[in-house]
Each structure stands twice: as structure tokens, then as C-alpha cells.
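Asks: Okay, here's the prediction I keep looking at, along with the sequence it came from:
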Amino acid sequence: MAASRSGKRRAEPPAAVEFNDQAFACEVEHISGWTSDEIDLLLTEYSVPDHWNGILTTALLETIRYRIEHSTTKSYKRDFPPIFSALNLNLPTSTNLNGLLQKVQRHVAKSKRTHTTVDLLQEVPEFAKHYKHTIGPHCEKSRLTPDSLLHSTDLSAQNLNNAMIIELNWFRETSNTTWQTVRDTWWPNLFSADFSPPPIGTIQTNWHNLALKRQKLRHDPLKNFLETSYRVPTKKRKGYTTFLASTDAGTVGMSLHDIHTESAESLLEETKDTLDELIMLNIKDDPKQTLKLLAKIKNTMTDRCIVNKAYITTLEKWRAAALPQVTDNWEEIDDDVKHQLSTINDLFCGKHLVLNLQEYAASALYEWERIEADDGKLGRENKMLWSRGKESATILTVRSFCNLLGPECDEQSGMVEDFKSVLKTHHQCKSHLQSYRGNRFNIPFQNSAAVFHHREHFNTLCSSLDSKREENMFVKCLKLDLQDEIILAGMRAMGIISQHITTPLMQMVQSNLHVLDTDKFYTRLHQKVQEWMIDPSPLVNDSTILFPEFPPVKNEIHTSLYERTTGNIENLTKQALSVIMHNLHVCISRQVADHLPGGRFYNATDLREETFTCPKDNLAPERMFAGLDACLRLS
């Protein structure tokens, strides 16, 4: 309460939120897009930089307010009018300056509390109405007005630069224009018919990324970026599909085709083209040769995605219609036998199970971390401006570690040779980090185990770095990440899963087992994961073996995972494993249902002969795609 002139007590206005955290004030200043020197010139000489676009964002107004508030020579009443004048802005007469500044402070406080600093890029609403008649200085220079957005213009994609797109994005926000209107009305009037409107999400992401990049650049790089012609976002490049055949002699590639639309119909057309190409290699003149070849396709193996499921159904119908034409005495065959002959055995790629387990585990880790972290921040996020989106902090740490020290490290920031030297000189060991390129299966689990093993080796490396190299962003982030016990526990949990689940599973898939012998392994996997999601202690205590035929390898990584650790990390590891096991159980129940009790391939002894040549994974086409990827990069 405060005393009025009459002596009565009156209620004080809502207290403005003060940020004693100077680091956050620096973050807000960085978001404003102005340098510290530019702010100083504005406050002392009322001078504005060339990149000023006339749009007063919340971040910029808060930066100015914060500087004045913490100055011994400045005041709101004396300095804000000339500052607004220099910015060519007039405070709306109905707006109280103190009330406006308190509102801005509350907005900034909420942004800090909810970790949504990107909201500070929005224009202060009290000033937005002054710009409805123009879009921005760059657009005005090119005679692009709000009116012309609703009618055809003489502009082309080459006449639009990044600065104009950024202004259009701000105008869209301040005028409450929907993205649907941008796509359906603005886009056709901005671009020629050669540039058909991409999906709304593509436009939104593209424009948002341009705005964010503009905030990160300064001086000449910023000027060059703004003047660069706008690059229209295009549809994703064409994809590729490959067909292979497994016979008694082994697995061979039949074709590799590009494909613009991945659908059941397009895949069926590619299948027909593949068979026709094979027939052309045979000089026999037989009009039914394609159908005869089709009839020999009895088994398929896919990743069971929705497109492939629809494709197998379509392929099965085409094949069923072809069988009567190429099978002798078809009419005399029993209906049950006809059904058996017409049915395609669509088997599931075992390695894609591991791939899906990776995604389910990462999703579980993200949710677990969000609950465990009191303020939602982990590792580097507590000390620096960093947004990891929906990515798990554990997965981000592992990926960053590999970017810095892995076999295919970052070209500019990587320290792989230094790391190898430290390992050889101080620890007499080698790096266990693996490349992500060309290795899709099990890598997040294996690298999590490797990073947990190398965490102390990283500290040895850091102690040998000079002050300049200590400023490496990867180094600074990893120092913070590897001090967070939640991240360490998540990493350890992923490493334990690698040792006890995914690596033995990969070994089983790569063995010489018959494809139908996998059902007993999948069944045991399903049962054990169900047990471990209730009590993961056997995993934490290293007192269990998933597959006796494929036991964990007791190497130095295994030893590191089971070394004595703090009680808190031990408890957090159990929690992380329990949460991850729930997700893995859902994945296994869905993906290999056909191999579990009650499933089509469970104990299917009658199918062993006709599935004899079937592999247990789709590794062969994965290798073909890897080769194609390498060729495309070199071309």
C-alpha cells in the first residue's frame, strides 16, 4: 500500500517484474535484433541503424526499457519521447506509457517463465495499427502494398527478396491474416503460375525460419541476407523404391526406380514395370510370362508402414486374379488350397523393429525428462538460450557428443583427432562412438552407451584445451549436459537397453535362423519387456539375459554401465527404464503381432518350406539405398 496526498492509503499498481538476471536481459537484447552498440546510440544520440524496419517488437521495447531503468542518467518521462521520435513512432494518445511498459514487462516475465522467448519477436500491439496501410519499407520500395496482395501483381519470384518476405510475415501477424489466406490469396498474387502454392505448413516453416535467421545476423551478413532473392520452397524431391528377390541362390536386386508419389497404386505400377523389364531379358514370346513371374511371388518383406500395407493388399488382389490364368486345372483345386495359394506371406523386417524401438524410446525419454525437470530445462538449457523442441535432452547430448568427437564429426568444430590422442595417451583405449551415416539401426542405443562410457574421457580432453577452444559451442553445451544427472540416467538407461535388448535382437536377426524361428525370440522379448516395465531391477542389476543364445558382450562399455554410481542416478535410471519399457511394449505388441501367440506366423510349421528363402531383414535394399545416397552426394 502507498499513501496519497489526502493521507489515505491507496493500492499500489501491479509491481513490474524486474530481471536481476542480466543473462536473460542479454538474451532479450539478442532477440531484438539490435546490437549493444546500436542500443547505446539510440539512447545517447537518438540514432537508428539502417536495418530498422519500423516494427517495434516486444523484445526491442523491453531492451530499451531495461537500459533506461538501470541507467543513472535516463528516465522514462524525459527519454522515451525522443526515442519514439527517432524511431518515427508516436505513442497512441489513449495509451499510458507506464501502463504500456508494465504490460511489456509482464509479457517478458511470462516468456521467461514458459521458455517461449520467440513470442518476443511479435510487434507491440499498441503500435501495430500504424502499419496497416503499408507492409514495410522494403515492400513499399517495390510498390507492394496490402491492396496488391489481394490482386495480381507484376512481381515475380526474382523481384522478392528475403527482407520483403520477412515484412510480409510481420504484416500477416499484425493484421491477423490466416495462413490459409496467405496460401490461397497472397501466394497466387505474389508468384507466377510456375510456383504452385506449397502446403500451409511449408510456407509457415519457411517464413518463420527466415525471421529467426534475420535475428541472428549482424552488419554486412545481415544486409546480404536481406537483399538475397527469396527462394520459393518447393515440394520434397522425388523418392526412390527398390525391389529385390530372394531365391535359393541368394538375394538379388531387380530394380531401382525413382518415384514422385509414394502410394499403393504407384508401387504397384513400379512392380509391373519391374516384371516387364525382367521379361524383356527373356527372348521367349509368351504373353503370359509377366503373370507367370508374378505367380512366383509368394512372400514379401516390408516395414509395414501404411503405404506398404495397402500395397501388399493391392498386389495380393492382382496376383489372385492372375493365378487362374497361369495355373493348370485351377477350377479343380479345392477352395482352401486356392486361398492358401493366393495369400501372400507379408513378413516384417526384424531390423525395422529395432528402428521403431529407437523412436518409441526417444519419445518416452522426452516425456520422462519433461516430468523430472522442475522447470522443464535440462543441461545446457539452464545456462544458455537453447530450444531443443520435442527432442529428448538425452538424445541431443548423445548427438552433440558424436558431432564433436565421433568418426564423422562437424567439419569446423569437431575434435576427433584430439579425442583419439587423449584416449590413447591417458586412458589406453579406443573410441567406441559410431557414425550415424549409413547406420540407421541401433545407433542411438549404442552411442548412448558409448557416450556414458566416454564421459570422463571428455573431461580429460577439456582439461587440455586452451581458452579459445573451450569456447567451442559443442564443448560448452556438453560440459553442462554431462553434469545433469537426469541426462546421465537417461543415457545409462539407453545404454543398458543396447546391451540387453537391441544388440542381442540385432544378433538374432543377423543369424542363420529360419525366418519363422524368430517367433520364439519375439515372444520372449514381449514377455520380458512386460516384466521389466513393472520392475526394471534385473536390467539395472545386470542379473538377466534376454536371449541365452545371444548374451550381452561383457566389454569395457558394459563395465562402465554397471560401475557404482550415485544413488540418485541409480533411481533415475530405474524410472527411465520403466517408462521406456512401457513404450517398447506397445511397439513390440503392434509390430510383431503376427509372430506372437495367436498371430499368423506363430509356430506356423506349414509355412516353413515356402518361406525357406526369406531373409529376416531388409538389409539388402538398405545397402542399395546407401549406395544411391553416396552417388547422389558425389554427383
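Replies: Yep, that arrived.
Asks: Please count neighbours and contacts with C-alpha atoms only from this point.
Replies: Noted.
Asks: and the longest helix for this structure?
Replies: Longest helix of the chain, by residue count under DSSP state H: helix 567-591.
Asks: another one to put next to it:
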Amino acid sequence: MVDEGYVISQVQVMEGVLNSNNVTVHSDGTSRDHKKIVGHQLSLSNGETFYLGYVPVACENANTLLDLSLSVLQQLYVTYSDFSFIDTHELMKTVLSKITSLMTDRAAAMKSYGRLFEEHVKSEIGGDVIVHFLHCSAHYLLGLVSACEKAVSAIECNFVREHGSLGRDKEKKFVHFADAKEIATFCLLRTACEVLGPNGDQKSGCRMDWVSFCEKSQIPSFKGNRFNCHFEAAAAIIFHVDKIKTFFTSGILNAPNLKLESVSCDVQDNTLMSIACCLALFFLKVTGPFWKLVNSSVKFTDFHHYFKMLDGALSRWSADPNELLNHDFICIFDDQMCAKSVMFDAVHDFASKCDSGFLTAICKSLCQEALIVTRRQLVDFLDDGYFTNMSSHAQEQLRHCSLTNLIGESSFGDFDFDISKRRNATLHNRSAVHRFKRIKTSKFLGRKSQSQTSRLLKIARKRAPLLRKENKEMDEKMKNAKKEKFIENQEQKIAKEINDVEKRSNLTEKVKKHGGPFSSHEELENFLKNNRKKSITFLTDNIKDEIRFQKFVVGHKNLKLGSLEEMVNYLKAVLQEERPFKRHCYDFEEI
């Protein structure tokens, strides 16, 4: 029954595509249980969205992704050909001619995937065809997070160098909590959300106690919105900062664990809270309004108007961020997406109590890094950018396109929910159920006449076993591709081992020519003493060979090349001294 519903939904998708003038193909990938999965969706010029399900993939390179997309579309052609008696090749040409754009995230392979897809369309239908390649605008926020992390990291390093540790790092009991990969401010934001927010740390958290104490908590889940969670968390923590301090220090908690104590130490640190305050201001006036923008009805063709406001604000603030700190300036966009709130007032009230010079320096650094990312990732929306100066024909093709690829994210949300309910269902079964529900195939079938319904069910019974077989073959193809990759990796490893043996052998022969390899300080000293009249080039080349021998044959991986004096010191650090000897100081400029 599920397989038959899968077939009927394919007919529904094809009818929608054929009735549309322009189609955008969305694709997104994820991994579950160490298995890579790609999902496809179609958005049509009339506003409809069709979900095409999930397919397994061995590796997400451009050619593999292209083959997957074409195979998903090919299933639609074949099924609809049985229903309509239209030639499969003609259906393919018709559908490809309607695909005017692709939308993906910013994964490395996607740009090549877009180019290959366009080349395929040109080869099939001919003519001067353009398939526009669109990036998901929501992923720009991930770039902003990285930019702000870079800026904050530099600020923290400078502060620690001049004034000492920050937050919990001042206390010896947290010495084992140190994490070199995470900056202190971001650690505060994450741990505070884990112990106080929903879906947090069930073992070390105190969510229920906090909610009872606070009554109405604004602390978000750190697992929810990965695009905006750092900025949103900063705003919520600043909003609740006084209550958080009271909650942890007034004895309300009977036996707080180390994680709770670490959050308490961090929120008492004025420097960390000043940085968090700047991130909160960034949320209220930049990333929060931007998130509302990408989730609104604003279309891709209108985005350049908002980009000008964003770019202009960051440009001004990179030189003078006082506007960002101004309570009267609400946000970067001059429309209904921005409004003052209780949180807005609370954050500005906290900012007024901080060192204004320090806040200005932080905001300036944040805006400078954010501007670099903005102009790199959204370059096509600059005044001379591609999407700013589109032809009227291109604008018509993209008028239906949304700003984000979040339909792929929501599709995988359904996938995770289905896994929690049906652990052992096949990927094909999940795709069928997901698509049938999402595009409301039962309503589509209900709108058909009795004869059409009878014909659809007949085709569904015929095609269902074939589609199930095709999807099994796709699984087998994926497994075979993985096996081929395993063999390729194995061959590469063997080739590398052979190459390493040859390299070690050659290095051994080279160092033997000058009396090496050296095994002690004394041998190295004797070599330098006996060859002090030789040229600097001769000595440098031979010491380089010794360094390479120690690195690739002996295994001292941290050795590196440098000046002659530096390399001699590197060798001395790793060579075993056989017996005491008099150290000589050589003047390498005289050698």
C-alpha cells in the first residue's frame, strides 16, 4: 500500500511540475547512523512545494549528486509516461526546460554540482539555457557566527595576555574543564543554555528549578536553531542576568555540581558579560531581524534591497559602532520586522552599565569581521552583483524562489521523527510516507474522477514493485560504491607505504654519503667541526637531509626546516648524547 501511494504521489508531482512555468530544485544532505542521505524538493512558480523523498549516497561529490538528482527525476518521467502515454524523453525535455534554478547550502561540492547540472540541461534540450545557482541565505548566519567567534577569540586572547584568565578559568577546580577549541564566551552561552534551557543537559542541568524560580524563561535550546543560537542565547542571558546570578548564589540550589558552578563563575565575570552583551545587541539589531527576513514572504529577487541596508549598517559600524549601541536605533531593516521589546530595553540597560570604551571596541571588531563575511558570501547582491542587475526574464524565472533552503531542514526533521517511531523502516518506505503526507496525495486522489482514480491505482499496482526494486538497486549501488571506495583507499594506502619505504631508503642513502645518520650530539658536532671550511650551502643541504631522516625515518614528526643554526638546534634536541662532551658555539656566518 505504501509503495502504491509512492507511485500516485509521483503522478501528483509531475502534474504540478507540468502546470508550472518555473521550477527550483532544492537539495540537502545529512548523515544518520553513519549513512549519508540526500533529500530533494521542488518549489514551483505557483507557490507549491513538492517533497521527493530521500536517497542514500556513498560520497557527496558533484558527479554523484548529479546522478542522484537525475535518477530521482527519471523515476518521475517513467511513472508519468505510463499514466499519460507521453514519451519519457519528451517528458524529460519538458521538465528540464522548466528547471530554472537550483538551491543548496554552501557545501564545497555544490558549486560544481550546479555547473554540471546546467551542462546536462544544455546537452539535453539545447539552446542558450541558464540554470541559476542559489545559495541558502540562512547559511549566511553560520558565516556570521564564525566571523564573530574569530573576533571574540582575538579580544579574549588580548585580555588574558594583559589581565589574566576569564570566568571559570580563574578557579583551579575547573582546570579539567579547559577546552582549547571553544572560546570562553561561547562556552558560557552553550553551558548556560544546557543547564537552564529546554532539551539541555538532563544529568547536570537544573531546568525545572530554573523555570520554577524564573516563572517565564527566555533561555533557548542550544540544540534548536543552529543558525542563530549563539546570538539568541546571548540576548536571553543578558535579559536574565540578574536572576541567573541570584539563582546560583543565593543558596536556592542545595548541591550545585561543577557545571552549574562554572556557569555561575562565568556570569559573574564582567568581561565575559560585556562580550555577551555585544552579541546580544547583534542579535537584536542584525541576526534576529535577518532570521525574520529569511522566514518571511520576501522573495529572492527582492533580497538585494535588504542587503544594501545590511551592508550599509555594517560598513558604518566598522568605523563607528555607536549607532549599534544607541537605544533609539532599532535594527538594520526599516520595516515591520523590527520592534522594541522588554528584552531590547533590558539589553540596552545592561550595556549602559558596562565600560563604553570596551563595548565600542568589541562591537567594532564584530562588525569588521561580519562585513568581510557579508561581502564574501553575498557578493552577488552588491551594486554590481549578478542578482542586483538581473534581466527582466531572469527576475521572472526567480520570482517564486524563497530566500532559504530550509524546506530541506524541515524534511530531515520529519525524517528524525519517523526514525523515533519506526526504527526498522527502510529508507524507501520513509520517503513514501513522508511525501504522501507532506504533499497531501490523498486529497489529490480524491479530486480525480472515478475512471482516473481507477487508472491511477492500476498503474500504482504495476509500478510499485518496480520502484521498490529500483530503490533496492540504488541501495546496492551505494554499497558497491562504498566497497569500491574501500578498495581505492586500500590501494592508496599500499602505494603510500611503498612510496614511504622508497623515501626512507633514499634518505638513508643520502645521509650515509656525509657520514650520517647522526645518533648523538658528538657526531653532529664532529661533522660541523670537520666541515667548517665547506660552503654554507653544503652544510645546510646535509643538515636538511638529517632533519628529513629524523622526521620520516626515525619518527620525530615535529621537526621542521629553517636556518642552519635553527636546524642544528632542532637536531640537538632529538639526538641522544652518548657521553659528556664540550659544547661548541659556532659562528655560522663565518663557516
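Replies: Alright, I've got the coordinates. For clarity, every value in this text was computed on a predicted model and none was experimentally measured.
Asks: now the strands: where do they sit in the stretch 1-150 of structure 1?
Replies: For the stretch 1-150 of structure 1, applying DSSP state E, counting those that start in this stretch gives strands covering 2-3, 9-10.
Asks: I'd like these laid out as a markdown table, including mean neighbour count and distance to residue 214 of structure 1.
Replies: Formatted as a markdown table, the strands of the stretch 1-150 of structure 1 follow (neighbours: other Cα atoms under 10 Å; distance: least, Cα to Cα, whole Å):
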| stretch | mean neighbour count | distance to residue 214 of structure 1 |
| --- | --- | --- |
| strand 2-3 | 10 | 45 |
| strand 9-10 | 10 | 46 |
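Asks: for those, which one sits closest to residue 466 of structure 1?
Replies: For residue 466 of structure 1, the closest of the strands of the stretch 1-150 of structure 1 is strand 2-3, at 55.6 Å, according to Cα to Cα.
Asks: if we can go back for a sec, what's the longest helix of structure 1 in contact with?
Replies: Outside helix 567-591 of structure 1, the residues that touch it by Cα atoms under 8 Å, 6 or more residues apart in numbering are 304, 348, 353, 356-357, 360-361, 364-365, 368, 485-486, 488-490, 492-494, 526, 529-530, 532-537, 540.
Asks: Centre-most residue in structure 1?
Replies: With distances taken as Cα atoms, centre = their mean, residue 391 lies nearest the centre of structure 1, 6.6 Å away.
Asks: so it sits in a strand?
Replies: No: counting by DSSP: H, G, I helix; E, B strand; the rest coil, residue 391 of structure 1 falls outside a strand, being coil.
Asks: quick one on the thing from earlier: look up the average distance of the longest helix of structure 1 to its aligned counterpart in structure 2.
Replies: Its matched residues in structure 2 lie on average 1.7 Å from helix 567-591 of structure 1 after superposition (mean Cα distance after the TM-score superposition for structure 1).
Asks: starting at the chain centroid, how far to that helix?
Replies: Put simply, helix 567-591 of structure 1 sits 21 Å off its chain's centre (Cα atoms, centre = their mean, to the nearest Å).
Asks: Which elements pack onto the helix or strand that it is followed by?
Replies: Per DSSP states H and E, the first helix or strand lying C-terminal to helix 567-591 of structure 1 is helix 619-634. With contacts taken as 3 or more Cα pairs under 8 Å, 6 or more residues apart in numbering; DSSP states H and E, helix 619-634 of structure 1 sits against strand 239-247.
Asks: quick one on the thing from earlier: minimum distance to residue 449 of structure 1: which of the strands of the stretch 1-150 of structure 1 has it?
Replies: Judging the strands of the stretch 1-150 of structure 1 by Cα to Cα, what sits closest to residue 449 of structure 1 is strand 2-3, at 60.8 Å.
Asks: hmm, back to that, which residues does the residue nearest to the centre of structure 1 contact?
Replies: Here residue 391 of structure 1 is in contact with 362, 366 (Cα under 8 Å, 6+ apart).
Asks: Alignment lookup: it to structure 2.
Replies: Structural alignment (TM-score structural alignment) places residue 391 of structure 1 against residue 182 in structure 2.
Asks: same thing with residue 214 of structure 1?
Replies: With TM-score structural alignment as the criterion, residue 214 of structure 1 pairs with nothing.
Asks: Can you report how many residues lie near the nearest residue to residue 214 of structure 1 once chain neighbours are set aside?
Replies: Distances taken as Cα to Cα, 6 or more residues apart in numbering place residue 222 nearest to residue 214 of structure 1, at 6.7 Å, with adjacent residues excluded. Neighbour count for residue 222 of structure 1, taken as other Cα atoms under 10 Å: 17.
Asks: Much appreciated, bye for now.
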